[in-house]
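A.B. asks: Provided below are the primary sequence and the corresponding predicted coordinates.
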Amino acid sequence: MFDRAIRFTVNLPQNQIPHELIKWEDVDEYLKSIGDYEEFSNDLRGGKQTDKFYDTFPEIESDARAFVVQASSQKSAEFKAADLAQFIDTKYYELTGIQKQIGDDLIRSVRSYRLDLRRWGAKFEANSQRPYFEGHERDDVVKHRNEFIGYFLTHNDSYYTITDGDTLMWNVPTQTPHRILIFHDESTFRSGEISPKRWFFEENNPFFSKGRGRSHMVSDFLVQHPSGPFFQLSEDEWKLAVAKYKSLSADNDVNYLSR
């Protein structure tokens, strides 16, 4: 026991409150005279006196936790504590078989569900600065990607490929007709491009341009073929292409250069 004294007060008007110093050891003796802990608890003089909602319906808590994890993991930020309240409300009436009447309140308040979320480890914070994705795992995107990759793997023996190792050599396709892979490559140059670092002298710092200026894009089609890396047409092939695709000769922002 601490060798100190505590100040004991009774519930009287402020100007009539007597003060008496009681030692901790006297308090300890008094508490021992009340009885042991089991007797104190059985007498319902403190502690938990009734079961909580989830003590009676533990299966609802398990389903609710799973629902919260799934709902809060969605890309949209639409999940609210009210959604959890509606979910548990529905589960409660399904489990008990009670018919909910029009106008009945929720079995628990939305505020209590906010406390549940925090107790389960959820945090209500700014919706920013987290990993994100732009729909790359949508079902339709995954389906199209698998079809796209599957097509190339199925025709693997029809393409020109390069061997592995330090000495690179071309592998000629074993299947006919031969197929040539074409890749689009481009680079964009801006008139206002600046180096991320530079030398400075005091009192001679130049003005800083916030804009990046006009851009000029250079684009090429690369081919996977021993004849060369760039896709190009002969003069006769170009004339045939223009005859079929009139837009190739139109005067616009895209210019095709002669080699």
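C.D. replies: That came through fine. Numbering: from 1, shown residues only.

A.B. asks: rest of the way, CA atoms for contacts and neighbours
C.D. replies: Will do.

A.B. asks: how much space between Ser72 and Asp83?
C.D. replies: Applying C-alpha to C-alpha, to the nearest Å, the value for Ser72 to Asp83 is 11 Å.

A.B. asks: first-to-last residue distance for stretch 92-112?
C.D. replies: 16 Å.

A.B. asks: check which helix or strand Asp220 maps to.
C.D. replies: Using DSSP states H and E, Asp220 falls within strand 215-223.

A.B. asks: do the same with Asn146
C.D. replies: Here Asn146 is covered by helix 139-154, with elements defined by DSSP H and E.

A.B. asks: check which element follows that helix along the chain.
C.D. replies: Defined by DSSP H and E, the subsequent element after helix 139-154 is strand 161-162.

A.B. asks: any idea which helix or strand comes after that next one?
C.D. replies: Assigned by DSSP H and E, the successor of strand 161-162 is strand 170-171.

A.B. asks: another structure for you, compare them:
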Amino acid sequence: MIIYKWNISFNIIKQIHADQFDYLEKLKSLSMDGMDLQALRNRIFQPLTNLSHIYFKKFQFCGYAPHVRSCKPNTDGISSFENLLANVLLRVFVWVVSAITCFGNIFVICMRSYIRSENKLHALSIMSLCCADCLMGIYLLVIGSYDLRYRGEYNRHAQMWMDSMQCRITGSLAMLSTEVSVLLLSFLTLEKYLCIVYPFSNLKPGKCRTVSILIFIWFVGFVIAFIPLMNSDFFKNYYGRNGVCFPLLSEQLETDGAQAYSAVIFLGKFDDYLLYLTLMNFNIKCDGKFICVEN
């Protein structure tokens, strides 16, 4: 019996063997919607040379069948079957924001380097923050470049791109940028808080302490960003969950350890932002009542 159309949607099967479809060369339509599949591989769908339509639960699975003409769902909100960046607005803004971010931060770094500042330690912290933000501009530039490269045929290269080291390093840069930026903002806010509330105390960090704190912040950022690259068995493809190579949400396909790691990072950022907003609010209220004596 020759099967042309097969619907196994909402099946409880979790894993499909590599040779499962080897004898279904004539199959033209395959529906696997509603199935929580794990450990899919390109080899599974390669024998289905006549397959023209396939239906999955998640868009990310479409990358395992690059030769299929139509795959549903055809987008995850960021990428689509044809393009890495599905929305025209995203394509435009990724270039605009990356250009503004890189140019603006490089300009600030240059100006801070050549213009004499009364508080050199504060200027050093600002330049460090600019470097972190500039990494995000580079990340957006890389994503925009690969969007142009795969324009119109993204699904043919989707899985290769998400599994590549370029994608993982790009995602690591974005993670490094966000973590270091949040930590630096928290440090600068805390420094301002101490300067306002205790203007004549010795609590304000000196040169040695400031440099040590900045080095420590960058070290923590590097550790957080690059740990997922060091242990692929534990984290799997942590950054290659989507086309933009950034762990935007915790998925069922992640290991328990990777999900816990994502949760800790998210909660850590939330706590940092809460501290930042609290101290900034206090600074605004007290700014007119205290005089900050800077080194």
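C.D. replies: Thanks, I have it. No experiment lies behind these values; they were computed from the predicted model shown.

A.B. asks: TM between them?
C.D. replies: The TM-score (TM-score structural alignment, normalised by the length of structure 1) is 0.21; 83 aligned residues with a C-alpha RMSD of 5.5 Å.

A.B. asks: following the chain past the helix with the most length in structure 2, name the next helix or strand.
C.D. replies: When structure 2 is parsed with DSSP state H, its longest helix is helix 165-197. Using DSSP H and E, the helix or strand that follows helix 165-197 of structure 2 towards the C-terminus is helix 207-230.

A.B. asks: how about that next one: buried residues?
C.D. replies: Residues of helix 207-230 of structure 2 classed as buried by neighbour count (16 or more other C-alpha atoms under 10 Å): Thr210, Ile213, Leu214, Ile217, Trp218, Gly221, Phe222, Ile224, Ala225, Phe226, Pro228, Leu229.

A.B. asks: just the residues you listed now: which is nearest Leu89 of structure 2?
C.D. replies: Ranked by distance to Leu89 of structure 2 (C-alpha to C-alpha), the buried residues of helix 207-230 of structure 2 are led by Ala225 at 28.2 Å.

A.B. asks: can you name the residues that contact that closest one?
C.D. replies: Ser172, Leu173, Met175, Leu176 (C-alpha atoms under 8 Å, 6 or more residues apart in numbering).

A.B. asks: tabulate those (a markdown table), appending neighbour count and distance to Val94 of structure 2.
C.D. replies: Formatted as a markdown table, these follow (neighbours: other C-alpha atoms under 10 Å; distance: C-alpha to C-alpha, whole Å):
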| residue | neighbour count | distance to Val94 of structure 2 |
| --- | --- | --- |
| Ser172 | 26 | 18 |
| Leu173 | 23 | 16 |
| Met175 | 24 | 17 |
| Leu176 | 24 | 18 |
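
A.B. asks: for those residues, which one is nearest Cys195 of structure 2?
C.D. replies: Leu176 (28.1 Å).

A.B. asks: burial count for Gly257 of structure 2?
C.D. replies: By the criterion of other C-alpha atoms under 10 Å, Gly257 of structure 2 has 12 neighbours.

A.B. asks: touching, it and Ser232? I think so.
C.D. replies: No. With contact defined as C-alpha atoms under 8 Å, Gly257 of structure 2 does not reach Ser232; the gap is 11.5 Å.

A.B. asks: buried residues, the longest helix of structure 2. List them.
C.D. replies: Neighbour-count burial for helix 165-197 of structure 2 [16+ other C-alpha under 10 Å]: 167-197.

A.B. asks: any chance of the contacts of Ala225 of structure 2 in TSV, plus distance to Trp95 of structure 2?
C.D. replies: Shown next, in TSV, are those (distance: C-alpha to C-alpha, whole Å):
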residue	distance to Trp95 of structure 2
Ser172	20
Leu173	17
Met175	19
Leu176	20
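
A.B. asks: from the residues you listed, pick the one nearest Arg91 of structure 2.
C.D. replies: Leu173 (19.7 Å).

A.B. asks: so what's that closest one up against?
C.D. replies: Leu135, Met136, Tyr139, Ala225.

A.B. asks: and it, how far is that from Met111 of structure 2?
C.D. replies: From Leu173 of structure 2 to Met111 of structure 2 the distance is 25 Å (C-alpha to C-alpha).

A.B. asks: likewise for Phe282 of structure 2?
C.D. replies: 30 Å.
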